[in-house]
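Novice: only geometry, no sequence info:
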């Protein structure tokens, strides 16, 4: 695909020597050629020549010389913020280039829900230690709403989230589609079968996440369509507490099977797949839009994608 504008469309003259503009910013900030020369590890006469050359290129004075130092002229003040922005953009470009020529380094933060987060973090740590030792990993755990907020404000670079429906937002990639299961205690008759009809949920008391929550909304909408309401006896976003209330207090919840696989295998809980209709959950990986993926984030997201899919397939 051709770029929207060719390189020859750009007319660059005054901004071609970024070092001179860096000198301009430092001199303006320090208000003195002497202090600027010391800061830049240069000499005052060389700095003065560079400044004079820049002003000749611009065709206008950028500084007023005073007995106490230098101060920006009106023109200098007008362009100062734009010059700072230009230098920051150049610095970001330089960093991006360095990312591509060096081994990946830096900290990457990923966020996930409780059910697979710890397993995924441990496997990702081992993977990065072996193949990308310069990458530092940070892990945050929360519900979908929290993860979305962390991605939005840049606290998380990558997030694993649940979605309900057939389409994904931009910057998200599908990992798997999983069924929802009705989870009960080992003495519970409703979960003693392989499958349970959605209509049978009308007879049960639930412990579910607090609102707003996509799962709650989906369950309540389906129940309304069938003429009943979901009875929520307790709200919590804590997966361990949900399991405790199910195992010891006779409540029910709905979870994907990977969330309770060990509990079912260990004889602590039972789980039946919800059918007619099934409640499908789409698990996706989201990339923060606030910062954009660096090479390091791109590397980690690729590894994370493969590891998460493997865990979900195994379960």
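Specialist: Perfect, I can see it now. Quantities reported herein were computed from a predicted structural model and do not represent experimental measurements.

Novice: C-alpha from now on. contacts and neighbour counts both.
Specialist: Will do.

Novice: Longest strand in the chain, by number of residues?
Specialist: strand 172-184 (DSSP state E).

Novice: for that strand, packing partners?
Specialist: The criterion is 3 or more Cα pairs under 8 Å, 6 or more residues apart in numbering; DSSP states H and E, and the helices and strands that strand 172-184 contacts are helix 239-249, strand 253-256, strand 270-275, strand 280-287, helix 295-314.

Novice: Now do that strand: distance to the chain's middle.
Specialist: 21 Å (Cα atoms, centre = their mean, to the nearest Å).

Novice: quick one, that strand and helix 295-314 angle?
Specialist: Here the directions of strand 172-184 and helix 295-314 differ by 40 degrees (axes from the mean of the first three to the mean of the last three Cα atoms, to 10 degrees).

Novice: Buried residues of strand 172-184, list them for me.
Specialist: Applying a neighbour-count criterion of 16 or more other Cα atoms under 10 Å, one finds 172, 174-184 buried in strand 172-184.

Novice: before we move on, what about stretch 301-315?
Specialist: For stretch 301-315, the buried set under the neighbour-count rule, 16+ other Cα under 10 Å, comprises 301, 304-305, 307-309, 312.

Novice: Helices of the stretch 51-200 of the chain, start to end?
Specialist: For the stretch 51-200 of the chain, the helices defined by DSSP state H, counting those that start in this stretch occupy 74-101, 114-131, 144-152.

Novice: Tell me how far the second one lies from the chain's centre.
Specialist: Read it as helix 114-131. 16 Å.

Novice: just stretch 86-106 next, same as before
Specialist: That offset, for stretch 86-106, works out to 20 Å (Cα atoms, centre = their mean).

Novice: try it against this one:
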């Protein structure tokens, strides 16, 4: 039996004691009288004693019920006060928060995050900027952004990173440009990348380093025909069939659903770890902390919908 339900039953008991009647209390609470009666009987069973006298004129507390309410009322007030304080903190959260994300993360959760922030924290002015991890690291250090969502292990002066999720990587191609599996959600062996022309970011960024390590482990060399640090240009190159790329397929989900691109998860599984970076040499604002929580919640919601492409990482923090 849940604690929340127990608290509600105590509140019901208080209402009956205050109004001296099941019918009046039920009307105020907004439940039916029989339902209220069942809840009180369950409470009495849990306590192992009668808490109310019931008669034709209404209801009154037994001595045991009166003694119980003497101790319960202050606790109920504390619970109400705590909830009110939390709501006040949320409603008063205000200020500007600048979040830096990789292009893939922005395409996966950016719009959802904006909508959720506007609904839950209307007084927070949220700005989202995108860039590959190397740029985000510089922007975090310089104070251009308040929070950075970037990939791969990092160590940097005055920055702290928390692991928050992992993105599964897929080969993404124009239709007919690679021998991808015919069935959706099937995987392709990483060795198939050996002779494919690829467009990837430069080596200063986390995704490229992840792929270089994965290729070395597989005993192959990557044919990086284009080294591009502009996500929109990478997308154009792949759409034109000039090269293939590797990324989380969710970042190209719209194009895949329209049939403009196809994707297959790499095997053995290759993933990039998402980190939430914040400065250790300047305070993180209350508004920034709320947005970080919203980012984690949005990623978790997306992970629940697409478990093959994204998973939540409950690892610890990494600091300089």
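Specialist: All right, it came through fine. What you are looking at is a predicted structure, and each value in this text was computed from that prediction instead of being measured.

Novice: Of the helices and strands packed on strand 172-184 of the first structure, give the one that comes closest to residue 191 of the first structure.
Specialist: For these, distance to residue 191 of the first structure was read as Cα to Cα. The smallest value, 5.0 Å, belongs to strand 270-275.

Novice: and the helices of the stretch 51-200 of the first structure, which is most packed in?
Specialist: helix 144-152 (a mean of 18; mean count of other Cα atoms under 10 Å).

Novice: any residues touching it, and which ones?
Specialist: Applying Cα atoms under 8 Å, 6 or more residues apart in numbering, the external contacts of helix 144-152 of the first structure come out as 111-113, 141, 156-162, 213, 286-290.

Novice: Next, the angle from that helix to strand 280-287.
Specialist: Taking the same axes, to 10 degrees, one finds helix 144-152 of the first structure and strand 280-287 inclined to each other by 20 degrees.

Novice: any idea how far residue 295 of the first structure is from residue 131 of the first structure?
Specialist: Counting by Cα to Cα, to the nearest Å, the separation of residue 295 of the first structure from residue 131 of the first structure is 14 Å.

Novice: got a list of what the aligned partner of residue 282 of the second structure in the first structure touches?
Specialist: For residue 282 of the second structure, the aligned position in the first structure is residue 291, judged by TM-score structural alignment. Contact criterion Cα under 8 Å, 6+ apart gives 154, 157 as the residues in contact with residue 291 of the first structure.

Novice: Residue 244 of the first structure: which of the buried residues of stretch 301-315 of the first structure is nearest?
Specialist: Among those, residue 312 lies closest to residue 244 of the first structure (Cα to Cα), at 23.5 Å.

Novice: And the closest one, how far from residue 151 of the first structure?
Specialist: According to Cα to Cα, residue 312 of the first structure and residue 151 of the first structure sit 22 Å apart.

Novice: Tell me the spacing between residue 226 of the second structure and residue 277 of the second structure.
Specialist: According to Cα to Cα, residue 226 of the second structure stands 29 Å off from residue 277 of the second structure.

Novice: more crowded one of the two?
Specialist: Neighbours per residue (other Cα atoms under 10 Å) separate residue 226 of the second structure from residue 277, with residue 277 holding more: 28 against 18.

Novice: Show the contacting residues for the more buried one.
Specialist: Listed by Cα under 8 Å, 6+ apart, the contact set of residue 277 of the second structure reads 140, 147-150, 159-162.

Novice: nearest spatial neighbour of it, skipping sequence neighbours?
Specialist: In space, and not counting its chain neighbours, residue 277 of the second structure is closest to residue 161: 4.4 Å by Cα to Cα, 6 or more residues apart in numbering.

Novice: Isn't the one you found up against residue 274?
Specialist: No: contact status for residue 161 of the second structure versus residue 274: not in contact, 9.5 Å apart, counting by Cα atoms under 8 Å.

Novice: quick one: what's aligned to the residue nearest to residue 277 of the second structure in the first structure?
Specialist: Aligned against the first structure - with TM-score structural alignment as the criterion - residue 161 of the second structure pairs with residue 172.

Novice: Cool, thanks, signing off.
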